[in-house]
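Novice: Everything below, folded, please.
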Amino acid sequence: MQLNNQTYQIQGVDVLDIADEFGLPLYVYDADKIIEKIGLLRSSFAGVNLKIKYAAKALTNVSILKLMRQQGVEMDSVSVNEARMGMLAGFSPSQIMFTPSGVSFGEIREAIELGLQLNVDSLPLLEWVGQNYGSQVPVSIRINPHISEGGNIKISTGHADSKFGISILQRADMLAIVDQYQISVAGLHIHTGSDFKNANAFLKGADVLFDLASDYPNLTFIDFGSGFKVSYKEGDHITDVAELGRQVSAAFQNFCQQYGRELELWFEPGKFLVSESGHLLVKTNIVKENPTRTFVAVDSGLNHLIRPMMYDSYHDIKNISNPAGSTKTYNVVGYICETDTFATDRPLPEVRPGDVLSFENAGAYGFSMSSNYNARFRPAEVLVYEGKPYLIRQRETFEDLLRGQVDVDIFSEELRVMSEE
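Specialist: Predicted coordinates for the structure are as follows:
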């Protein structure tokens, strides 16, 4: 979002005009920012055979998936339903990596029948694949490298106590199952979490995978997952993707020479591609002055953006309606009936009832983690593409809240008696 003569714009479109046209609260995504991030990743790994697999769980709207496909990005899914959305967006099954965690064998079978690339993250699943498919289904194996780096523990996935992946200490067990059933291993995968500031975590993971690769002579790819740190506020230390590209590419090229042929290098960015593109626009309902705090209460809450309450995450907030107002300090809170805080002691241009605020960096895990808690509607979504805003998800209605509920006629007599009394 750019400031131009005190007007907030996305691709030259006034954000307040978008709010007026589509209503509030509203998620707005900037396609140019997504395309910019894809280009940065490609240029940073220009020296290797790179394949980008968008981690769709970050933002699963079909229009966003179509944008990724248009840009030559493939897809990573964690459920069959995500994969089906990808196929609806035009991805072929072979372009979709399926990385489940503890799902039923029924879902695994469905994924295989669809033709997805299966990523195996447990020994029981590896054995099940061998027993049921033998060498017929090429798989990738997700390794837990016992590397503890990154941000919030809730998004750290590569440490020894994590539920994700097969422990590197079980290397011999993996190989024994693969040999017993002649399983075709096409790739090795690692994802140690999010918010890595430099290449160290990736290079540590690379050492693990490169060493493990000697057990599997027919690999076609190595998958490093993701974990690039993005900026949520001014001064944040972010991942230097260009430097990461130089270091990891050099290590990968050296590995390929030793392995004897060139493999594909895969990454699965989610937050990195869509976070900065997203803005959650909300309206100020009331400004409530207490003896110790001044609260700005908005028409949204943790049901729309749960990250501040779940991860203690920071989101920059802009007062779009009054950007030149004198600075005051506020607690910005939502309308959910429990502690529901977006920001504490946040300096903002004076906020008045009716002002439109924008929560920045809301593209990743915003709408995709939203809910109908307190029987609230989820917001609409808009994509700004080539200078024009497009509605890509309608605002929910009361009928949406009732969809799927069954009004069984088992209380009618009791209710009739009560009404007569």
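
Novice: only C-alpha atoms for contact and neighbour calcs from this point on.
Specialist: OK.

Novice: Contact partners for Val208?
Specialist: Val208 is in contact with Pro145, counting by Cα atoms under 8 Å, 6 or more residues apart in numbering.

Novice: Where does the nearest residue to Lys197 once chain neighbours are set aside sit, in terms of helix or strand?
Specialist: Closest residue in space to Lys197, ignoring its immediate chain neighbours: Thr239 at 4.4 Å, by Cα to Cα, 6 or more residues apart in numbering. Under DSSP states H and E, no helix or strand contains Thr239.

Novice: one more to put side by side:
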Amino acid sequence: MNDPLTRLPGQPHIARRDGVLCVENVALDALARAHGTPLFVYSKQWMLDALAAYQRGFEGRNALICYAMKANSSLGVLRVFAEAGCGFDIVSGGELGRVLAVGADPAKVIFSGVGKTRAEMKQALAAGIGCFNVESEAELEVLNEVALAAGQRARISIRINPNVDPKTHPYISTGLKGNKFGVAHDRTVAAYQHAARLPGLDVVGIDCHIGSQITEASPYLDAMDKILDLVEAIEATGIRLHHIDFGGGLGIDYNGDTPPAADALWKQLLARIDARGFGDRQLMIEPGRSLVGNAGVCVSEVLYTKPGDDKNFCIIDAAMNDLPRPAMYQAFQQIVPLQPRMGTAALYDVVGPICESGDWIGRDRALDVQAGDLVAVLSAGAYCMSMASNYNTRGRAAEVLVNGGQATLIRRRETLDDQLRSEQLAG
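Specialist: Predicted structure coming up:
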């Protein structure tokens, strides 16, 4: 298509073409007619461009980019990153199963999470994953037992809690001493010495992840200094660390947010790593939201507009089971009509059909809409479908992956039969 485009701010692969909202070269209203609503639509090129910024940042380095798949674990999305050479950061046995289902290399898998079960450890060892990010001293003991019973040695790094404020929402902060994640900074050296004595473990690295939706470089720099100090202290005891894992957490633009570009951020971080004398180590990172967040939109139909004395409501067919971030984090996501009207906008609270007052998608949004119109909730590629539920016995939405002018259904809409299949009546 050669029609003039109107780009949406912060959304290089989402634009209006002759007034119609498109993802890459595919009109969203056509996809809604074909697949119904709510509907998630993702831009493959946006994902690859986001990944390319990290790849530029690490050019010439011994580095492994592991996609943090909790952000979006749909198989069609995982295949994009597997084909691009990424590893994967997993937090459950189920996520490992998804990685293997798309043919990814298990040796590029990092297993994070505070509550790994013995069964999950055994599954990961059998698959041959690259490394366990151990999050407590108790986990060291259990993993050692599981590895010895399997006749293997588990490759490990220990996740450190550096007590650094990521300046983000408290629910997605993970590097403060009041958070559940990682081993306390002042217990790190002793934990490594203990791990090195356990016969079922092979100590290979160190790990740190301080939070999500981080929009400043300073928390990363603060955490890096603390981690490199620990590397020096650990290696002074005779334990060699082959890799340094700095986690992920880089934010995206939801509403005028200005996180540093991935390549610019890593230019700063690598300069500090080199200055400290660790430029020869393998580096690992685990980006999630920054690779998929702005790649996705959720298309929804306006069911009703409901005027009120204090509030006007725009009721759409997407709900908190599809888009949980506003209810969980009071998060902001832009909401735009697919085909704007030429009338006067009114202020609406955009809400879903679920029987909860917390079922809202946006507060006080200026919209000119009527029943039957379609709207797009932007920045819906991360922590939407992966957190979706069947609350109110609602089926999970369909998903489409767009590549240029081609649109592929990567998840069909969930039916009631799908939901009931695993249930049975008692007696």
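
Novice: And the TM-score, once the two are fitted together?
Specialist: Once superposed, chain against chain, the TM-score is 0.92 (TM-score structural alignment, normalised by the length of the first structure); 404 aligned residues with a Cα RMSD of 1.7 Å.

Novice: quick one: what's aligned to Tyr54 of the first structure in the second structure?
Specialist: When the second structure is aligned by TM-score structural alignment, the residue opposite Tyr54 of the first structure is Tyr67.

Novice: so its match sits in a strand?
Specialist: Yes: in this structure, Tyr67 of the second structure lies within a strand as judged by DSSP: H, G, I helix; E, B strand; the rest coil.

Novice: burial count for the closest residue to it other than its chain neighbours?
Specialist: Leaving aside its chain neighbours, Tyr67 of the second structure sits nearest to Phe88 (4.7 Å; criterion: Cα to Cα, 6+ apart). Residues contacting Phe88 of the second structure under the criterion other Cα atoms under 10 Å number 33.

Novice: Matching Phe88 of the second structure against the first structure, which residue comes up?
Specialist: Using TM-score structural alignment, the equivalent of Phe88 of the second structure in the first structure is Met75.

Novice: distance of its match from Val103 of the first structure?
Specialist: 19 Å (Cα to Cα, to the nearest Å).

Novice: Please pull up the equivalent of Leu28 of the second structure in the first structure.
Specialist: Under the alignment (TM-score structural alignment), Leu28 of the second structure pairs with Val15 in the first structure.

Novice: Work out for me the element the residue nearest to Tyr67 of the second structure sits within.
Specialist: Here Phe88 of the second structure, judged by DSSP H and E, is contained in strand 87-90.

Novice: By how much does that strand deviate from the first structure on average?
Specialist: Its matched residues in the first structure lie on average 0.7 Å from strand 87-90 of the second structure after superposition (mean Cα distance after the TM-score superposition for the first structure).

Novice: Which strands and helices lie in contact with that strand?
Specialist: strand 63-68, strand 109-111 (3 or more Cα pairs under 8 Å, 6 or more residues apart in numbering; DSSP states H and E).

Novice: re earlier: report the contact partners of the match of Leu28 of the second structure.
Specialist: Taking Cα under 8 Å, 6+ apart, we find Val15 of the first structure in contact with Thr7, Tyr8, Gln9, Ile320.

Novice: Same check on Lys163 of the first structure?
Specialist: Residues in contact with Lys163 of the first structure, defined by Cα under 8 Å, 6+ apart, are Thr157.

Novice: how close does Ala275 of the second structure sit to Leu409 of the second structure?
Specialist: The value you get for Ala275 of the second structure to Leu409 of the second structure, if Cα to Cα is used, is 48 Å.

Novice: Those two: which is more packed in?
Specialist: Per other Cα under 10 Å, whichever of Ala275 of the second structure and Leu409 has more neighbours is Leu409, with 16 against 10.

Novice: which one is the aligned partner of Ile227 of the second structure in the first structure nearest to, not counting chain neighbours?
Specialist: When the first structure is aligned by TM-score structural alignment, Ile227 of the second structure is paired with Leu209. Nearest residue to Leu209 of the first structure, sequence neighbours excluded (Cα to Cα, 6+ apart): Leu188, at 6.8 Å.

Novice: Counterpart of that neighbour over in the second structure?
Specialist: Under TM-score structural alignment, Leu188 of the first structure pairs with Ile206 in the second structure.

Novice: Just say helix, strand or coil for its match.
Specialist: When classified by three-state DSSP, Ile206 of the second structure comes out as strand.

Novice: Could you tell me which residues make contact with the alignment partner in the first structure of Val375 of the second structure?
Specialist: Aligned counterpart of Val375 of the second structure in the first structure: Leu357 (TM-score structural alignment). For Leu357 of the first structure, the contact set (Cα under 8 Å, 6+ apart) comprises Leu281, Val282, Lys283, Thr284, Ile317, Lys318, Asn319, Ile320, Ser321.

Novice: same thing but 6 Å
Specialist: Leu357 of the first structure makes contacts with Leu281, Val282, Lys318, Asn319, Ile320, as judged by Cα atoms under 6 Å, 6 or more residues apart in numbering.

Novice: what sits against the alignment partner in the second structure of the third one?
Specialist: The one in question is Lys318 of the first structure. Aligning on TM-score structural alignment places Lys318 of the first structure opposite Val336 in the second structure. The contact partners of Val336 of the second structure, by Cα under 6 Å, 6+ apart, come to Val375, Ala376.

Novice: Specify the local secondary structure of Val336 of the second structure.
Specialist: strand.
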